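Trainee: No letters, just coordinates:
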């Protein structure tokens, strides 16, 4: 069978606001030649993350049309000559690479080394909610913080009802002995963070006082989705030699408050491996383990909002929902 050379995709023609007419357009694009380790995936579902909106609003116009989307679940339709982990017909899920065209397309090329077998117990929409946030959470806990099955102590999850925060709590409960303190202000956020495994959920508006109520001796680790204005609070709450892992993009961050107790600040960026270590199969291996944990009932999908069809209209609606900041869980879109 001949491998397709083009695909229909939804792309941003120019950077702009969510309701700008050129932010979402149906285009026909050439597919790059199948690389040695590439899979060609028939995309069945995608999810939308905050990074999608950031890229849509600020990409270089010279790169247009820009196909957005990272998370995907689908079926392998062709494989490169060096592929050993998958075969045509396999169901897969992944977050891909920021250096390649996105997943908001009928067909998508992705390196097998950042792809996992879709959990058998989930449908494609449920699976598409997981990869980007789960990889980020996994690397936070087990790479940046170096935690293991016997690790104890307390982790503060700032942004506990967010996509990554939800997976931090789940993975910490499934694979460590940590106590999880999450932030969440709205009743629905508190309920969600608790359902994800947080032992305690506190209001972030007076972070130090709220955390001290449930962890009077402070915390050992902080995951930060919202760092601006919080460094001094983190320094006060963290014990000596504690560590922060941040995923946001604060401008002009002053980290000097961490020096007194020799605390450490880490950045987590899940695209670092695909960008700079393309031969590393670490993300494949972790997605294999995540599939196993999901099928064993120890992790659950974070999909909460489903939109039918991967179209200009549904993607625009998904981006609106994400940018409004009121969504609990993940927004997923499924192919008609």
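Mentor: Received the coordinates, thanks. Since the structure is predicted, the reported quantities are computational estimates derived from the model, not experimental observations. Numbers count the residues shown, from 1 in each chain.
Trainee: Could you use CA atoms for every contact and neighbour count after this?
Mentor: Will do.
Trainee: after the top strand by length along the chain, next one along is what?
Mentor: The longest strand of the chain (DSSP state E) is strand 38-48. As assigned by DSSP states H and E, the chain's next helix or strand after strand 38-48 is helix 50-58.
Trainee: Now that next one: buried residues?
Mentor: For helix 50-58, a neighbour-count test (16 or more other CA atoms under 10 Å) marks 52-53, 55-57 as buried.
Trainee: Out of those, which comes closest to residue 319?
Mentor: Nearest to residue 319 out of these is residue 53 (CA to CA; 6.4 Å).
Trainee: Could you say which helix or strand holds the closest residue in space to that closest one that isn't next to it in sequence?
Mentor: The shortest distance from residue 53 to any non-neighbouring residue, by CA to CA, 6 or more residues apart in numbering, is to residue 319 (6.4 Å). Following DSSP H and E, one finds residue 319 within helix 312-324.
Trainee: For the very next helix or strand once past that helix, give me every contacting residue.
Mentor: Moving toward the C-terminus from helix 312-324, the next helix or strand (DSSP H and E) is strand 330-334. By CA atoms under 8 Å, 6 or more residues apart in numbering, the surrounding residues in contact with strand 330-334 are 44-49, 124-126, 128-129, 163, 302-310, 314-315, 318, 322.
Trainee: dropping in the other structure now:
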């Protein structure tokens, strides 16, 4: 059964109308269901998920075409704060597009720190910004995703508290269906999005973001993955490495290729990884064999009433 809102799914499970509840529940709803599981009203199964949330940055949209600006924004992202204040421990901080569950990951964004106002101020000063000439940038999120709204509001408040007027986020929202249709049109300077892989390999966290099939350093990406993401990132080296990784059979060599790709990601900042999801499956007491796979699949063949 599919439900039109997380509230309907939540209520249907709590009243026993359905046997299992999975995905798209809000933070408070998950916390309430976890408390119910602790009180032995039902079962709760949690596992590190394969989905990630990140910011896509439009490199064609001034002032985000300046590297120092993108790096300063990366330095101000405070993942532990989001984990604690917004998600109440229901996510894991993410420092690369490749999640921590894969051995190819290299947490390159740890170099920027979390909410690192000192580094951000230094970078913005280099880029010519000051309290009297502040950085102003639009930050878009999906209006129908409650968690994204809270994350955006939290980051804006954090930046205001630690940088004063030096960096100013102008929050804007739009319904997700409309957003996805317009990403490749370049209308959004920064957008908070999520990604679920088609298969569990490092390639599926890098190629759909950094690959560009047509473009140049001067024009940016004109066709390909980064174009569709609304980033328009172009790198000859990234394209070469992605192509090489898809032909390489030696896992050790392949790991080095992805290490270099992640180094490019951290250096050029076309995307900013924020958090890795945790998956939660809730099952009624009369259900046996409920479990979650790392692929985010629920194996139905193990279930019994």
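Mentor: Cool, got the structure. Values in this document were obtained by computation on a predicted structure and should not be read as measured data.
Trainee: Do you know the score for how well these two fit?
Mentor: Here the TM-score of the superposed chains, computed with TM-score structural alignment, normalised by the length of the second structure as the reference length, equals 0.33; 169 aligned residues with a CA RMSD of 6.2 Å.
Trainee: now for the longest strand of the first structure, which elements pack on it?
Mentor: The criterion is 3 or more CA pairs under 8 Å, 6 or more residues apart in numbering; DSSP states H and E, and the helices and strands that strand 38-48 of the first structure contacts are strand 72-79, strand 107-111, helix 124-128, helix 312-324, strand 330-334.
Trainee: roughly how far apart are the residue nearest to residue 53 of the first structure and residue 48 of the first structure?
Mentor: Distance of residue 319 of the first structure to residue 48 of the first structure, given as CA to CA, to the nearest Å: 7 Å.
Trainee: again with residue 74 of the first structure
Mentor: Taking CA to CA as the measure, residue 74 of the first structure and residue 48 of the first structure are separated by 16 Å.
Trainee: With neighbour numbers in mind, choose between the two.
Mentor: Neighbours were counted for residue 74 of the first structure and for residue 48 using other CA atoms under 10 Å; residue 74 has more, 29 against 25.
Trainee: Is it correct that the more buried one is in contact with residue 42?
Mentor: Yes. With contact defined as CA atoms under 8 Å, residue 74 of the first structure and residue 42 form a contacting pair (5.4 Å).
Trainee: and residue 8 of the second structure, that one's in a helix?
Mentor: Yes. With DSSP: H, G, I helix; E, B strand; the rest coil as the criterion, residue 8 of the second structure is located in a helix.
Trainee: Just give the nearest non-adjacent residue to residue 273 of the second structure, would you?
Mentor: Counting by CA to CA, 6+ apart, the nearest residue to residue 273 of the second structure once its immediate chain neighbours are dropped is residue 54, at 4.3 Å.
Trainee: Now do the contacts for the one you found.
Mentor: Residues in contact with residue 54 of the second structure, defined by CA under 8 Å, 6+ apart, are 97, 192-194, 271-275.
Trainee: what does residue 33 of the second structure give?
Mentor: The neighbourhood of residue 33 of the second structure, defined by CA under 8 Å, 6+ apart, consists of 44, 282.
Trainee: Could you do residue 134 of the first structure as well?
Mentor: Residue 134 of the first structure sits next to 164, 167-168 when contact means CA under 8 Å, 6+ apart.
Trainee: from those, which is closest to residue 181 of the first structure?
Mentor: Nearest to residue 181 of the first structure among these: residue 168, at 10.7 Å, using CA to CA.
Trainee: what packs against whichever strand or helix holds the closest one?
Mentor: According to DSSP H and E, residue 168 of the first structure maps onto helix 163-175. Helices and strands touching helix 163-175 of the first structure, as assessed by 3+ CA pairs under 8 Å, 6+ apart, comprise helix 131-138, strand 154-158, strand 179-183.
Trainee: For the strand or helix carrying residue 124 of the second structure, name the packing helices and strands.
Mentor: Element membership of residue 124 of the second structure, judged by DSSP H and E, is helix 117-126. Where contact means 3+ CA pairs under 8 Å, 6+ apart, helix 117-126 of the second structure is packed against helix 67-76, helix 146-163.
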